[in-house]
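Visitor: What follows is a predicted structure for the sequence shown.
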Amino acid sequence: MSEQSNLAAVLHGAKDLRLTKRPISAPAPGEAQVAIKATGLCGSDLHYYIHGRNGEYVLKTPMCLGHESAGIITAIGEGVTDYKVGERVAIEAGVYCGACRLCKTGRYNLCTKMRFNSSAKVFPHQDGSLQSLLNHPVTHLHKLPDSCSYEAAALVEPLSVVLHAARRAHIAAGQTVLVLGAGAVGLLALAVAKAHGATHTVVVDINEERVKFAVDEGFATSGYVLPRTPRPETSAAGLEAAKATAGDILTGYGPVDSDGFDVVMECTGVETCMQAAIHTARPGGKVVFIGMGTPNATLPISAAAFREVDLLGVFRYANTYPDALALFGSGRLPGVEKLVTTRFPLEKVNEAFEALLAGKDKDGNMIMKLMVGDY
């Protein structure tokens, strides 16, 4: 092992991602060393790659990217008894303190001392999993069912976000669900809604190819391609446009004998979509804001308050990994692995990010979910 090295994709600044050979370090007490087999790239990774920051979290020192990962244990640290070399695991990326009020009440995703893989929120930054080997606390590793592939296990991280959202919204059998955004998270939201028994699922996106994929692959009952229009010049014009968009969605795709959807899952973070989401929910319905794209959105709060539409926020997830893995193991998420459309080896990670930025692979095919790993 002394002659080997750990290959890592380390971001030094905007568009400055370097493959770096690092010494292999032994896992500390309570940790296991995981050979990473698959890592999904997501929007936050892309923001760091393009801008050297993700929102208000600015890169201060070089940081290894990636946090949607799974692999196989290659070494264990002192005191570890529940895991052994050779076991396959999904990696829960956020390491919380476990001692604060939020952690003790089961809402550890809101822990102010959270250290999250590939996040510059904390300093020193927490390295991510776009590397050959990662040492990680075993308390945040989850054994895979035999039927769960490494790619499916890497999808558990974004799946956990929407599973947390579904819990917040109390999605139940027989309900109707609208999802705004037909990216990987939106399609996972549709899959979770169907797994919970939703009977009428509709997806909306400006990308016709993504909407078609969602419907053809059975994620949604139907889909609406939102026309591309110029950005409204004023907030008032934007609110009116969003209300009109909501009317078009309800007229063409709304539930029969209903004036809205039971649950609306907003996965874009685009202000006009966030506004339309409120108008598409039925009286007494729920809107869950999953996408994070508009820091200070203007929302039609009166339209929600007067109809008792609950507006719910989502930040990552808590206590979801066991149930998410069980969903994969039970077969209640048919076709979800079709979301993985594009694969790159770690050695070509820069090409992977450029492809993700373009939204197409070298042959012009749509990228839904891109994986980097042991390919």
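Guide: Everything's here; your move. Numbers count the residues shown, from 1 in each chain.
Visitor: rest of the way, CA atoms for contacts and neighbours
Guide: Will do.
Visitor: can you give me the end-to-end distance of stretch 89-107?
Guide: Counting by C-alpha to C-alpha, to the nearest Å, you get 23 Å between the two ends of stretch 89-107.
Visitor: typo on my end, it should be stretch 296-305
Guide: End-to-end for stretch 296-305, by C-alpha to C-alpha: 19 Å.
Visitor: would you list every one of the strands in the stretch 151-300 of the chain?
Guide: 176-180, 200-205, 222-225, 261-266, 281-289 (DSSP state E, counting those that start in this stretch).
Visitor: Which parts of the stretch 201-350 of the chain are helices?
Guide: 208-216, 235-253, 271-280, 301-305, 321-330, 349-358 (DSSP state H, counting those that start in this stretch).
Visitor: Flag every buried residue along the second one.
Guide: Read that as helix 235-253. Going by neighbour count (16 or more other C-alpha atoms under 10 Å), the buried part of helix 235-253 is 238-243, 245-247, 249-250, 253.
Visitor: Out of these, flag the one nearest to T229.
Guide: Relative to T229, the closest of those is A241; by C-alpha to C-alpha it sits at 9.7 Å.
Visitor: any idea how far that closest one lies from A318?
Guide: 36 Å.
Visitor: Not counting sequence-adjacent ones, nearest residue to A169?
Guide: K286 (6.3 Å; C-alpha to C-alpha, 6 or more residues apart in numbering).
Visitor: Comparison target, given below:
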Amino acid sequence: MSNSYQSNTSFILKAVEDVVYEDRPVPELQDNEVLVEVKKTGICGSDVHYLTHGRIGDFVVNAPMVLGHESSGIVYKIGSKVKNLKPGDQVALEPGQSCATCEYCKSGRYHLCADMVFAATPPYDGTLARYYKLRSDIAYKLPPNMSLEDGAMIEPTAVAVHSVSTLAKFQPEQSIAVFGAGPVGILCMAVAKALGARRIVAIDIAPHRLEFAKNYAATDAFLPPKMEEGESKSAYSARAAALLKKEFGLSDRGDNSVDVVIDASGAEVCVQMGFHIIRVGGTYVQVGMGPDAQVPFGVMMVKELTVRGSFRYGPGDYQLAIALVSQGKVDLKPLVTHRFEFTDAVAAFNTTKTGKGPDGKGVIKAIINGPKSSNFYATAATAALLVSAAFAFAQPLQLDADPSRGQKKSGSARAKTQTPQTENLISYDEVQKHNTRESCWVVIRGQVYDITDFIPKHPGGIKPIVANAGTDATEIYESIHAKGLIEKMLKPSQHIGALDPSTAPAPNPEIEVEEERIANARAKLPPLSYVLNLNEFEELAETVLSKTAWSYYRSAADDEYGGSRIGFLTTMKY
């Protein structure tokens, strides 16, 4: 395949609250590795902590480091020995690569490897770049019904799977209490629900997060009382735990007890409360990382608790996370509350840090899109000057220099044939001869393009293009892509000329029937103000898009331009 690369634009932490965009060398592959073009990256609390403090415990940022580790993307190139993946595959990235030879790796606990190379953990670079390489066995191919956004969310989902399933060994009809309703805590609730939980109690100090948790997965939500003046942490924890147990009728034994407690907050008072509310013989899992805490050892001993620490994820956790999502048992879409372009990474980090986006809404998870096509770097270079000058968290920088913003949406799904702009008329018979991966021509709006060299770069993979090679692909193209995108993606030399109108194929009557169906559906659309959420948008979108366009959207294959599912949905013809 083609070895031509675009600039490997990367979002780099140079020092505390000092970030820049830089072009890094494209990583060279080993035989067992794949090069992934990163498309979606979620922001984790650890990313923000490195940004604002320069360290987490013993991990200190001493040199410039690319941030990000919750990512998905499209396989761009594979090593010579890779058999499980091919260019164009959409994958979720497991960002930790172990040595595979130590006692922990060989005993099935590779996440405890002392030589772990983990993305965005000093001194190793993360995934907020155009390209990232990793071993092929930890790049997990996404099922067709999962989007790249889902793929980026698999990393925190795997953390939840490791805590709830692998460590706590959660069983159907058990009950669980989760402290901390951030992304990981909420995902722990979701995994427990998927595994058949009888009761899920969410505990957090933020009312909006508790409300989200209750609507998403929890059966009960508890807002702890405020600490009284002069009250010690241990006294407060005992008092708050007693109030929680009283409010929900919890006991230390029997059907009304809590079998498993997960602390995803790292706060000392939450750790202590967890020991007080858990049942005798229960399992406590610490997944949130915080400062050293005073633990009520007496309670732990008398209840004979099983106490486990949880660190990242291990064998089988990614696979189970993907299975739960692909089977519809865990829905990741509601968790992504804010989306940003790569040029707006500063705003994305600011949003995660403050817990509130530019729209004033509370944040659960913010996602950053991968760098756009080759014109990105000029934009990012300008942005970098602003970023390095002042990383203003109090007043988020607005780096909206993306030239694709503000463009008009495409017109009808089937545009009229353009007037030929060249005397080089090409017959349809000639176009049909170029119908292979090695020589691929298509007709779009009466113009003929040679897209052979573009195939490896196509975000949706090779198959959709090759399936339409040597044909007039206007209908499928217009139903999926924004108007004018092809001119942005291809070089001028790839425009072969205009199609000879006298040789053009006759209109497909099935297409005309489909267009009539879509037109009728659009006429019945309700006012935009009646549509309240993303799910309602999707229900309407399915009625007004062609079957091909809807399938393409559902697979998130048009990620390069669409940017986000919400951005795509706004192209519906209101």
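Guide: Sure, I can see it. These figures come from a predicted structure and were not determined experimentally.
Visitor: TM-score for these two?
Guide: Laid over one another, the chains give 0.94 as their TM-score (TM-score structural alignment, normalised by the length of structure 1), with 365 aligned residues with a C-alpha RMSD of 1.6 Å.
Visitor: The residue mapped onto A264 of structure 2 from structure 1: how many residues sit nearby?
Guide: Aligned by TM-score structural alignment, A264 of structure 2 pairs with C267 of structure 1. C267 of structure 1: 25 surrounding residues under other C-alpha atoms under 10 Å.
Visitor: Could you do the one 5 residues further on as well?
Guide: Residues lying near T272 of structure 1 (other C-alpha under 10 Å) number 24.
Visitor: OK, contacts around the spatially most central residue of structure 1?
Guide: Computing the C-alpha centroid of structure 1 and ranking residues by C-alpha atoms, centre = their mean puts P158 first, at 3.0 Å. P158 of structure 1 is in contact with 68, 185, 188, counting by C-alpha atoms under 8 Å, 6 or more residues apart in numbering.
Visitor: one more time with 10 Å
Guide: Neighbour list for P158 of structure 1: 40, 42, 67-68, 164, 184-186, 188-189, 316-317, 324 [criterion: C-alpha atoms under 10 Å, 6 or more residues apart in numbering].
Visitor: Same check on A177 of structure 2?
Guide: Contacts of A177 of structure 2 (C-alpha under 10 Å, 6+ apart): 185, 188-189, 192, 199-203, 218, 220-221, 258-263, 274, 277-278, 284.
Visitor: can you list the helices of the stretch 201-350 of structure 1 in TSV and add distance to R88 of structure 1?
Guide: Putting the helices of the stretch 201-350 of structure 1 into TSV (distance: least, C-alpha to C-alpha, whole Å) gives the following:
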stretch	distance to R88 of structure 1
helix 208-216	30
helix 235-253	42
helix 271-280	39
helix 301-305	45
helix 321-330	12
helix 349-358	23
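Visitor: Relative to I73 of structure 1, which of those helices is closest?
Guide: Per C-alpha to C-alpha, nearest to I73 of structure 1 of the helices of the stretch 201-350 of structure 1: helix 321-330, 17.6 Å.
Visitor: Where does that closest one end up in structure 2?
Guide: Using TM-score structural alignment, helix 321-330 of structure 1 pairs with 318-327 in structure 2.
Visitor: Can you tell me the closest non-neighbouring residue to the aligned partner of P137 of structure 1 in structure 2?
Guide: With TM-score structural alignment as the criterion, the equivalent of P137 of structure 1 in structure 2 is R135. Using C-alpha to C-alpha, 6+ apart and skipping residues adjacent in sequence, the residue nearest R135 of structure 2 is E33, 4.2 Å away.
Visitor: Which one of the contacts of P158 of structure 1 sits in the busiest neighbourhood?
Guide: Most surrounded of the contacts of P158 of structure 1: other C-alpha under 10 Å gives A189, at 32 neighbours.
Visitor: Give the aligned range of the helix or strand N535 of structure 2 falls within in structure 1.
Guide: Using DSSP states H and E, N535 of structure 2 falls within helix 534-544. On structure 1, no counterpart of helix 534-544 of structure 2 exists by TM-score structural alignment.
Visitor: Which elements pack onto that helix?
Guide: Helices and strands touching helix 534-544 of structure 2, by 3 or more C-alpha pairs under 10 Å, 6 or more residues apart in numbering; DSSP states H and E, are helix 509-523, helix 547-554, helix 565-569.
Visitor: Can you say which of those helices is packed in most?
Guide: Ranked by mean neighbour count, these are led by helix 547-554 with a mean of 18 (mean count of other C-alpha atoms under 10 Å).
Visitor: Helix 509-523 and that one, what's the angle between them?
Guide: Angle between the axes of helix 547-554 of structure 2 and helix 509-523 is 60 degrees (criterion: axes from the mean of the first three to the mean of the last three C-alpha atoms, to 10 degrees).
Visitor: ok and helix 547-554 of structure 2 relative to helix 534-544, angle-wise?
Guide: Going by the same axes, to 10 degrees, helix 547-554 of structure 2 makes 160 degrees with helix 534-544.
Visitor: for helix 547-554 of structure 2, packing partners?
Guide: Applying 3+ C-alpha pairs under 10 Å, 6+ apart, one finds that helix 547-554 of structure 2 contacts helix 474-478, helix 534-544, helix 559-562, helix 565-569.
Visitor: want to throw these into TSV with distance to L210 of structure 2?
Guide: Output for those, formatted as TSV (distance: least, C-alpha to C-alpha, whole Å):
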stretch	distance to L210 of structure 2
helix 474-478	43
helix 534-544	21
helix 559-562	32
helix 565-569	25
